[in-house]
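# sequence plus the predicted model coming up.
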Amino acid sequence: MPSLNVTERLKIRSLSVERLRRRALTRTLSSPIFRWRYAGAGADQILIVPQELRAADPSFWSEVAHGHFGLASQIADLKGASPFRVKPPSPAWARELHGFGWLRHLAATEEEEAAAAARDLVLDWISLRNATSGIAYEPEIVGRRLISWIAQAGMLLEDLDARSYSAVMSSIGQQIVTLKATWRSAPDGIPRLTCLIALVLSDLAVSGHDRQLKDAQESLIEELQRQILEDGGHVSRSASVLADLILDLLPLGQCFHSRGRQPPEEISASVKKSLGFLRFMRLGDGMLARFNGVSTGSPATVATVLGYSGADLELPSAAQASGYARLERGDTTIVVDVGSPPPLEMATEAQAGALSFEMSSRQYLVLANGGFPGPADQSWVSAARATASHNTLALAETSSSRLVRHPQLEAMIGGMPIKGPDNVFSAAGEKDGQVFINTSHDGYLKRFGLIHSRRLSLSADGNTLEGVDALRPPKGQLRLKTDLPYAIHFHLHPDCRCTLDEPSLCRVKLPDGRIWMFSAKGSTLTIEESIFYVDSAGPRPSLQIVLRGTTFGETDVHWSMRCEP
């Protein structure tokens, strides 16, 4: 693996210094001398209960009643024990358990037995929490737990005896104090936003804590302005994180109104921009395009979030800040990745998919990237992040981004980030009803001296997509010492069928029977196996069209897809 350059070393040093600063501040604020500042006037009651907007699954209660606790795509067999007293199947399972988001599933049953079980589980958690460290007290998990407990306060506090009521409220008060002291040490990105949302919600909803509202509100606004980009995307370049964020921010705005306060304009603006970006990234199947950490999801969840956007929400014409482009004509929608990876500290789930695209025809996906595997399929992550798992060109069997392997950095940010391409160019246009985009990236420049450029052109009726992939030096002419192999991948959704009609022509059949003909010249066309990593049932086999050849330094490959009438 190449050694780190000076810029990367300086970045790691800067991250290390910032981490040490935040940890020192957290230790100081967590000391008895300072914790009293956050104690408020106690936590005697929940003043308002925010609306739970996340979808609930009442069948979860049936599983729990039979001794099974399924979280993060894994199931723990409780064998009569409390879920807090069994060995967690995975860290992801433990985080979901201690975050208590599953309480909404029990509340959805509207059965007293399920509500009683929820109260018992909360009291059991309180009785076992003697320590204030480990997964249960990671700042983001504390924040998620506070949001969940407050949202389900009606169920949790109903019919409790005085002692149990006091235990729950006392725990809520203690967790608020803990989070006020520790939120700064949460990982950058969504975890830190979750902490601040929880603090603002707690200050609004829990008696005796609103004197700290101004500080929490200002910190939340500062983070939103830093993390939500101009076009509504998130700085991590993952569209999927925005859906959860919006489902937290919308009820927060309602809580301001319930307390007779005007919600900050910055929160409403962030929600509106993010809703527009989600619509921009949604394909015909109702799902978000699978780039940079987008994993298994549900069209219903995306539809639920966008249902709050209102009819006046306009689709952005471009998402330059986030690095995505959209071509849409007739029944065909295409989303293209035209951005560099996010900052190192947020690039642990970023994928090497520069210039890759996804395409839907009506409600069906035709071309789809592999996506990011779910919690139960982490062994596939490395393969899913590679360029070869995306609808783009891979040169010399390498990825256009490179992994940054550095033990200290990995420990700081919780994973292995990627870096590069440093420069990605894109320019979109329209002519005679046809839309097109010209793009290029320098991910292979330092290693091989070549720029990958791509032109996509979608006809006015949406029935013809033409593409040109080219490899060129940045200027002049280049003759490589050794020809390099390339492969241009076109991964088909598993529901599509593909057959080879002629050496350079194949037929792609959609579930509704429509046919797209794929043809190419300037390379060898093959149909090969592929994997779709983000099916709800786990990684699923699929097919891919691959254009293979070698380049001596200057190569053009022309290809097209046409929908048969």
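Okay, I see it.
# going forward, measure contacts between C-alpha atoms and count neighbours the same way
Will do.
# for His86, which non-adjacent residue is closest in space?
For residue 86 the amino acid is Val, not His. What sits nearest to Val86 in space, not counting adjacent residues and going by C-alpha to C-alpha, 6 or more residues apart in numbering, is Leu78, at 6.8 Å.
# so how far is Thr464 from the one you found?
According to C-alpha to C-alpha, to the nearest Å, Leu78 stands 55 Å off from Thr464.
# looking at the two, which one has more neighbours?
Residue environment comparison for Leu78 versus Thr464 gives the larger neighbour count to Thr464, 20 against 17, counting by other C-alpha atoms under 10 Å.
# wouldn't the more buried one be in contact with Glu564 here?
No - here Thr464 lies out of contact with Glu564, judged by C-alpha atoms under 8 Å, at a distance of 9.4 Å.
# A helix includes Thr301, no?
Yes - applying DSSP: H, G, I helix; E, B strand; the rest coil, one finds Thr301 inside a helix.
# would you confirm that it contacts Ala55?
Yes - with contact defined as C-alpha under 8 Å, Thr301 and Ala55 form a contacting pair (7.2 Å).
# quick one, which of the two is more surrounded?
Neighbour comparison, Thr301 and Ala55: the larger count goes to Thr301, with 18 against 12 (by other C-alpha under 10 Å).
# what sits against the more buried one?
Taking C-alpha atoms under 8 Å, 6 or more residues apart in numbering as the contact definition, Thr301 lies against Arg54, Ala55, Ala243.
# please redo it, this time with the cut-off set to 7 Å
Thr301 makes contact with no residue, according to C-alpha atoms under 7 Å, 6 or more residues apart in numbering.
# contacting residues for Val435?
Neighbour list for Val435: Leu327, Gly429, Ser457, Leu458, Ser459 [criterion: C-alpha under 7 Å, 6+ apart].
# structure two is appended below for comparative analysis:
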Amino acid sequence: MAPAVKRSANGYRPPARKRARVLWRALSAELSTHIEREWFGSGPHRLLLSGRKVEALAAHPRDPRPVNAGQGRRVLAGTLALDGGSLRIGEAGDPFDTASPTRRFAVSLHRFDWLPDLVAAGPDGARRALRLLDDWRRVFGKWNAFSWGPDCLERRVFHLACAARPLAAEASDAEAADLRRDLARQARHLAEIKKIPARALERAVAVTIAGCVLAGKPGEALIDKGLKALSRHIDRIVLPDGGHATRSPEAGVELLFDLLTLDDALRQRGKPTPEAAARAIDRLSTATRFFTLGDGGLAAFHGGETVGPTRIAAALAHDDTGPRPLNSAPHSGYEKMVGGSLELIADCGPPAAGFLSIAACAQPAAIEILCAKDRLITSCGWSPEAAGAHAFRLSDAASTVSVGDGSAGRPLSGFRAKALGPWLVDGATTVSAERHDDVGGVWLDIVHDGWRHVGLTHTRRLFLDAVADELRGEDSLTPIAADPGAAEGPRRYLPFAVRFHLHPEARASIARDGKSVLIRGPNNIGWWLRNDAVDVEIAPSAHFDHGLARKAGQVVLKSQVRPEVGAKIRWKLTRAEG
């Protein structure tokens, strides 16, 4: 007999065996973290980090990410702006001995996210950066759980490695020695971190790049350690179609930047790029093209925000003539439909599981739609950098179906989230997609079990009509277990909705019939969203851009469903005349 399932207002409570398994993993992780902290704070560990003295710098790796020299000049003028927060420190102030306005600001500060822009401001920027490094070293030079934790250390090592040569050019002999020692100690520590296994590949890349920058045997030791870790993780994280194992398009682009930097660093050291890394660069480049829509920006799914055209162009500048990607990414679980002036990307896979799901979203069958180069339909675009609650990872924060006040999955909370991270649990486990291309357009059927806790299966049928230049959709909820007598029993209704989250630059209005919705984007081209829903509403929403929420709207098509019988809503998106 199957274990009993208890439902709650937020969905359902999983079987006791599953809850116990997650709790045991959380307890084990918490114990490991405690042991790790004791070791990292010990004298023997500090001695090991000191290692062999580094006498010189070698490679100067180039990070292809765009930099903002103007932002660096603002730091020189005394204003430090990071992740939506701002701190006035003056021309010689110390931000590390001053309270940060937000935790997100503090994380970005200790990641040294300001360093590339400051170095780009020229010699004055490099000298100011050296003073800031000295300020950081004085307060945080010894291990502590925050500034030396994985959230901060990985990016700090990466930024320090890329900036080491221009910083050393403006440094005194003592400052240059401190810089080399800092980079070596932090890279050695980074190589030992086991927490947040989803970032193990990115940590390995940062360690290897640091090894390329440090000359002599200390650098060689880091290169060897980093490349061994890279070989263990890269084929698991980079899927055969180029998608990132977390299913986040943005995570794939950021990893591509890191691997391109690694490739440059290894070439400067006269070392071959591992075949697996070269293969991953090609695959990630292809996936980046797949996820880039006609407006030049990246689609936003599973903890990834919309990435703008400038950054995408920088990621692909190494290979301008790369192969044209297919319209299917079967390993990543996405499909693209293109026809006429419409373009759509659909999430056709289950969310990542376990430690890979710390930014996954419970939004199966979500879609993003571009209409005549205007991104009209999108999602809230939540990411781990966003200043918003994990509620934006739930089903009603994307352009898909939501049932009742629940969600097709939920993030962990409380002790288990603290120990393991905010894993997504109880999400869709079975998602299937069937696609058919013909001369007149593209059919796509997506079926998933994300609403199994209310006894329903969601089927989203899409047809992009290239001739009529319109998109037709049908969202059906059907009973998982058909019971001939159920329809005769007591009637129980649940509200359900089909949501279309609008881009902040799109606007919508309901026609006089109370059903049809006119949507316009920046190009002022109108699109009618017609439907057979019981009720239609335009409600407020949010859209995250660089971690900050922008006001947006959403079109909500409302109806009711009897779990024993099912229900459906049909809709059509077509270009308005004139």
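Now that the structure is in, tell me what you want to look at. In this text the structure is predicted, and so the values were computed from the model without any measurement.
# let's see which of the contacts of Val435 of the first structure end up in strands.
Secondary structure assignment by DSSP state E places Leu327, Gly429, Ser457, Leu458 of the contacts of Val435 of the first structure in strands.
# and which of these is nearest Leu157 of the first structure?
Of all these, Leu157 of the first structure sits closest to Leu327, with 51.1 Å by C-alpha to C-alpha.
# can you give me the distance of the equivalent of that closest one over in the second structure to Leu477 of the second structure?
In the superposition onto the second structure, Leu327 of the first structure corresponds to Met337 when matched by TM-score structural alignment. When distances are taken as C-alpha to C-alpha, Met337 of the second structure and Leu477 of the second structure turn out to be 23 Å apart.
# ditto for Ala508 of the second structure
Going from Ala508 of the second structure to Leu477 of the second structure by C-alpha to C-alpha gives 27 Å.
# who's more crowded, these two?
Set side by side, Ala508 of the second structure and Leu477 give different neighbour counts by other C-alpha under 10 Å, the larger being at Leu477 (24 against 20).
# shouldn't the more buried one be in contact with Ala567?
Yes - under the contact definition of C-alpha atoms under 7 Å, Leu477 of the second structure touches Ala567, with a separation of 5.3 Å.
# to which residue of the second structure is Ala116 of the first structure aligned?
Using TM-score structural alignment, the equivalent of Ala116 of the first structure in the second structure is Arg127.
# how about the contacts made by that match?
Contacts of Arg127 of the second structure (C-alpha under 7 Å, 6+ apart): Glu170.
# same question, Ala167 of the first structure
Shown here is Ala167 of the first structure, which makes no contacts under the criterion C-alpha under 7 Å, 6+ apart.
# cool, and Asp442 of the first structure?
Counting by C-alpha under 7 Å, 6+ apart, Asp442 of the first structure touches Pro421, Asp422, Asn423, Val424, Ile451, His452.
# which one (most neighbours) among those?
Counting neighbours by other C-alpha under 10 Å, the one among these with the most is His452, which has 26 neighbours.
# chain neighbours aside, what residue packs nearest to the residue mapped onto it from the second structure?
Taking TM-score structural alignment for the superposition, His452 of the first structure sits opposite His458 in the second structure. Distances taken as C-alpha to C-alpha, 6+ apart put Leu477 closest to His458 of the second structure, at 4.7 Å, once the chain neighbours are dropped.
# which one in the first structure is aligned with that neighbour?
Using TM-score structural alignment, the partner of Leu477 of the second structure in the first structure is Leu471.
# these two touch, right, its match and Arg454?
No - at 9.0 Å, Leu471 of the first structure and Arg454 do not qualify as touching, with contact defined as C-alpha under 7 Å.
# for the first structure, longest helix please?
helix 6-30 (DSSP state H).
# what residues sit buried inside the longest strand along the second structure?
Of all segments of type strand in the second structure, defined using DSSP E, the longest is strand 548-561. Within strand 548-561 of the second structure, the residues that count as buried by 16 or more other C-alpha atoms under 10 Å are Leu548, Ala549, Ala552, Gly553, Gln554, Val555, Val556, Leu557, Lys558, Ser559, Gln560, Val561.
# what does that strand contact?
Identification of contacts with strand 548-561 of the second structure by C-alpha under 7 Å, 6+ apart yields 84, 386-387, 493-504, 533-544, 567.
# state the next helix or strand along the chain beyond it.
Tracing the chain past strand 548-561 of the second structure, the next element assigned as helix or strand by DSSP states H and E is strand 567-575.
# that following strand packs against which elements?
Helices and strands touching strand 567-575 of the second structure, by 3 or more C-alpha pairs under 7 Å, 6 or more residues apart in numbering; DSSP states H and E, are strand 470-479, strand 526-531.
# would you mind giving me the PyMOL syntax to select the buried ones in the contacts of Val435 of the first structure?
What follows is the PyMOL syntax for the buried subset of those, where burial is set by 16+ other C-alpha under 10 Å:
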select buried, resi 327+457+458+459
